[in-house]
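J.: A predicted structure for the sequence below; I have some questions about it.
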Amino acid sequence: MTSLSRRALLGAMLSSFALPLQASAPATSLRPRLRPDGVAEPPTVQDLVDAAGVSGISSLAVARLGSTEPLESVAADAPLPPASVGKTLTALYALAVLGPQHRFATRVLGTGTLANGRLDGDLILVGGGDPGLDTADLADLAGKLKAAGLREVRGRFLYYGGALPEARLIDADQPDHVGYNPGVSALSLNYNRVHFEWKRQADKWAVTMDARTRDYRPDVTIARMQVVDRSAPIYTYADRQGRDDWTVAQGALGNGGARWLPVRRPAAYAAEVFATMARANGIVLDTPEEARSLPATSELARHESRPLVEIAKLMLYYSNNLTAELLGLSASAARGGKPASIRDSAQAMSDWARATHGLRDVAMVDHSGLGDASRFPAADLVRLLADRQVHATLKPLLKDIDVKDDEGRPMSAPGFEVAAKTGTLNFVSGLAGYVVRPDGDDLAFAVVSGDLPRRASLSRAERERPRGGRAWTARARGLQQDCLKRWGALKAQG
């Protein structure tokens, strides 16, 4: 269908129809009230789906708050992956289990006595699942040790990230080098990414790998990079001798640049950086060793995260995958002990959602939505979002979404607002949240599109920038915008 016919559909929709908001509805689009004789009925929501031209399946639903049934829907029970829209469930799960004021603690423990500036025992860096821990926080932690009088450690320097399941990556189907798919550990640092920078010097390149924040740039050896004379592939990765070994194609570097690469050994990465920060404070530590369990210890220093509710808001805004995994794993551990894996914890979260919120078909394989084997139908998304308590908890945490005209420009006064979570994978696009109406009668909605056969046909190398992916996503997002304008124009009745 042409863009002209799509515009005609939207014009008719926005100018002419009123849809009664009632508690129950058929499984397909409601029929709007008839206009005076001789005037054609406005387009249905199915017409919008047809006009969008999105290959695969588009699944959508909208409901009034407090209702368990949609006002209108299309293929609402289709089992599609939610992508990052699934983080809405993770946020609710963590907030319900841990509480909005929960803080994650990163601790430094000692196994012996501290006297006259000397610790006669081992020093242990212990992760508590803080997703926002960064190099500056470790510098602050090392400073607290110095302030406590520590000058010398006679024993080993150990690190422990085993309070939660550890994994080398979140989703094995992603390209090796994408920073949004790092390792996972209760001891994590800088969102488990290392900063790779290169500068051309004559016919060679100077390469650095560091754990930078605004004020610190400590070099690391846990991740190494070698420039190789080739044109492709751009990156290769190998797990070698306890380190992340990377190579990069010389032909892709140009004169200089930088990017973040994922860290596969987060706890070891954090320990190496902490040793550097301790050395800067006059405390020399041995080469870090991993602790498999925690012995009897005393606490020497700690760093606490910001409150969970703030972390959840940042997670939903920036859609950080590591944060979602650590929040979900921490909630599962608090409910029933340390889960066996990310997948095991995600299943526990899905079970909780079914028991607590009456969801029917949700089946997550992780907490971030990165894995395309997760399933979260639009009907379940809307059933969750339409819960008034969920609305009160989640709506203040969601990002404001622009309502755009047919040229893709933000509308200055659409007459309503949208607070929602986006989600994108290759050939999967979703948007779910609330149409915020000036009369206070907000609507919960979800629109998810997916062409799963097309996604499944991609090789790992193609998944960063697949051919046709941008055009497909643009059409899917166009459908989302069309639905928002339709639902924002609904007139409450009764």
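T.: Thanks, I have it.

J.: rest of the way, CA atoms for contacts and neighbours
T.: Fine.

J.: can you pull out the helices in the stretch 351-494 of the chain?
T.: Taking DSSP state H, counting those that start in this stretch to define them, one finds helices in the stretch 351-494 of the chain at 378-385, 388-394, 452-456, 469-488.

J.: out of the ones you listed, which comes closest to S330?
T.: Nearest of the helices of the stretch 351-494 of the chain to S330, taken as CA to CA: helix 388-394 at 19.1 Å.

J.: coming back round to it: mind putting the helices of the stretch 351-494 of the chain into TSV with mean neighbour count and distance to L359?
T.: TSV is the format used below for the helices of the stretch 351-494 of the chain (neighbours: other CA atoms under 10 Å; distance: least, CA to CA, whole Å):
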stretch	mean neighbour count	distance to L359
helix 378-385	29	5
helix 388-394	16	13
helix 452-456	14	23
helix 469-488	21	23
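
J.: Relative to G358, which of those is closest?
T.: Nearest of the helices of the stretch 351-494 of the chain (CA to CA): helix 378-385, 7.9 Å.

J.: what's that closest one packed up against?
T.: strand 57-64, strand 428-436, strand 443-450 (3 or more CA pairs under 8 Å, 6 or more residues apart in numbering; DSSP states H and E).

J.: Which among the helices of the stretch 351-494 of the chain is found nearest to A186?
T.: Nearest of those (CA to CA): helix 388-394, 25.4 Å.

J.: Near Y235, how many other residues are there?
T.: Residues contacting Y235 under the criterion other CA atoms under 10 Å number 18.

J.: any idea how far the residue nearest to it when sequence neighbours are not counted lies from V194?
T.: Leaving aside its sequence neighbours, Y235 sits nearest to V248 (CA to CA, 6 or more residues apart in numbering; 4.6 Å). According to CA to CA, to the nearest Å, V248 stands 15 Å off from V194.

J.: try it against this one:
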Amino acid sequence: MRQALYRGFLASCLVSLSTLSLAAQAAGFDHVAQLADKGFAISAQARLLGSGEVLGALDPDRALSPASVTKLYTAAAALDRWGPQHRFTTRFVSVGSVDPGGTLHGDLVLEGGGDPALTSEELWRLIQKLRESGVKRVDGQLVISQWRFGPVRCTTTDRCETRTRGTNAYSALLSSAAINYGSWCATVAPGSVGQPARITSCDTVTPTLRVDNQVRTVAANGSLSLSAARVTDSQGDTLKVSGQIPADSFPQAIYKASSDPADQTGQTLLALLQQSGVAVGRGYAVSQQPPPVTATQLAAVEGKPLQELLLRTLNYSNNFMADTLAMDLTVGSQQQLADAGEMLERFAAGLPGHGPATLKSGSGLTPGNRVSARSVDALLAAMYANASLFPTFVAGMQVPTNGPMHFIRRGSEVFQDHVMLKTGTLNEPVTVRAIAGYFRTREGRWGSFAVLINGTASTPYLSWRESLPLIAEDLTAMIESH
């Protein structure tokens, strides 16, 4: 009897201690902790950066998926490696010679430099420089060299599906010679009422992409309804577009990931060369080999500075740009996403107080990434302490009140105006809602925070509408109390 009573007393004490421990952990994150009751796994921490004082914590050492919060690691590692003003260079090279009449005798090689934001506009500039060098005709091939990386093996369901069918732009495939973010762009404009719409390329005068146009033009003030997908067969990519567009509608741009970014570059660049008056005798080919060491440079164009690339990567959570930057961190040729992940893990391991991390991509599109809230806080603290890099790093984050992503415009005015953040979202295989960044207190002191929320197979779907207000309430209380 006494043993039974003792066991009951001990169990009661353990329950009480467990409750007290949870309450202590949830201090500062009382609202976020409500999601734990629904079965969600949570890791959260907020602290002041000057003193290191922890304002709130909830299982801060628990490693969870950060989704696109991973992009903060990519941005920090890129800044640490190259600095804000670094530019990626794309070149035309050849081992051939140019005769007095302007004919290049040999292949014209585009050497991809891994520029995450290389667009048709930069290619036009590159072609102009080629013409200035005296080249008017190429009697060999146009060769697209993706020797650094590409094609990169897909490691997620979305990217693997993109090889045969593209229904979005966020899962674009990777290549060091990719253009236009690895996606095709087409413009749909109304035709005459009752007739098919006009579909043109965003990049070339004559479209290089096959188009299956099933869009009708309807009367003015009608409803706009467009559906598009890129499909691939033995002949290459085709953009299938259906629906309707009113006669008074503005042109609508459609973006769909290509099945082969380097091949897309070849098609587009060949068309641009021909349209600029530079004839290419033998079409184009894609190569994974570097140009011969005897090749000479005919023209080169530098991309946008890294600080501008990071602004786009973080503000718009661009997976293609983030993973391309992560691939750029690797050394050697024909690297894969796992190699980029290892470089990010090495960078994280060198941050004071960070602890272990699993990073399988630079975008967070891979669900296997794992970090803790304490680790993310360590990253944020390290970047805050770096006076030369911090302004560029924080500039890529969103202030909710005026950020480009409208879904973050929730919570109190204090939260809206005093927080700079990066979000992360995954819906498969489980729900992930992650958020991290900086805040300024009423007194102007800087703080950092990270909240990682992961679901399980048995938890309900969690929207930002449900989760963000809870995070905002907790951070608002911390900001106002300091």
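T.: Right, received. Where do you want to start? Quick caveat: nothing in here was measured; it's all calculated off a predicted structure.

J.: Could you get me the TM-score between them?
T.: Laid over one another, the chains give 0.78 as their TM-score (TM-score structural alignment, normalised by the length of structure 2), with 425 aligned residues with a CA RMSD of 3.3 Å.

J.: got the helices of the stretch 351-494 of structure 1 as a markdown table, with distance to G415 of structure 1 columns?
T.: Output for the helices of the stretch 351-494 of structure 1, formatted as a markdown table (distance: least, CA to CA, whole Å):
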| stretch | distance to G415 of structure 1 |
| --- | --- |
| helix 378-385 | 22 |
| helix 388-394 | 20 |
| helix 452-456 | 35 |
| helix 469-488 | 7 |
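
J.: Who are the packing partners of the longest strand that structure 2 contains?
T.: In structure 2, taking DSSP state E as the definition, the longest strand is strand 236-246. When contacts are defined as 3+ CA pairs under 8 Å, 6+ apart, strand 236-246 of structure 2 sits against strand 210-218, strand 225-233.

J.: the inter-axis angle of the last one versus strand 210-218?
T.: For strand 225-233 of structure 2 against strand 210-218, the angle between stretch directions is 170 degrees (axes from the mean of the first three to the mean of the last three CA atoms, to 10 degrees).

J.: Next, the buried residues of strand 225-233 of structure 2.
T.: For strand 225-233 of structure 2, the neighbour count (16 or more other CA atoms under 10 Å) marks L226, A228, A229, R230, V231, T232 as buried.

J.: What does S467 of structure 2 correspond to in structure 1?
T.: Aligning on TM-score structural alignment places S467 of structure 2 opposite A476 in structure 1.

J.: Repeat that for T157 of structure 2.
T.: Correspondence of T157 of structure 2 to structure 1, assessed by TM-score structural alignment: A172.

J.: Could you look up the SS state of that match?
T.: Recorded secondary structure, A172 of structure 1: coil (DSSP: H, G, I helix; E, B strand; the rest coil).

J.: I'd like to know how many residues surround it.
T.: Neighbours of A172 of structure 1 (other CA under 10 Å): 12.

J.: give me the number of residues near L298 of structure 2?
T.: L298 of structure 2: 21 surrounding residues under other CA under 10 Å.

J.: Look up how far G283 of structure 2 lies from it.
T.: Distance from L298 of structure 2 to G283 of structure 2, by CA to CA: 19 Å.

J.: One more: L17 of structure 2?
T.: Plainly put, L17 of structure 2 is 74 Å away from G283 of structure 2 if you go by CA to CA.

J.: Compare the two (neighbour count), which wins?
T.: The neighbour comparison of L17 of structure 2 against G283 (other CA under 10 Å) goes to G283, with 16 against 12.

J.: What is the longest helix of structure 2 by residue count?
T.: If you go by DSSP state H, structure 2 has its longest helix at helix 2-25.

J.: between that one and strand 41-48, how big is the angle?
T.: Going by the same axes, to 10 degrees, helix 2-25 of structure 2 makes 50 degrees with strand 41-48.

J.: picking up where we left off before, using TSV, lay out the helices and strands packed on strand 236-246 of structure 2 together with distance to G52 of structure 2.
T.: Converted to TSV, those look like this (distance: least, CA to CA, whole Å):
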stretch	distance to G52 of structure 2
strand 210-218	58
strand 225-233	50
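
J.: Those: which one's closest to V135 of structure 2?
T.: Checking those against V135 of structure 2 by CA to CA gives strand 210-218 as the closest, at 29.7 Å.

J.: packing partners for the closest one?
T.: Under the contact criterion of 3+ CA pairs under 8 Å, 6+ apart, strand 210-218 of structure 2 touches strand 236-246.

J.: Next, the angle strand 225-233 makes with the strand it packs on.
T.: Using the same axes, to 10 degrees, one finds that strand 236-246 of structure 2 and strand 225-233 are set 170 degrees apart in direction.
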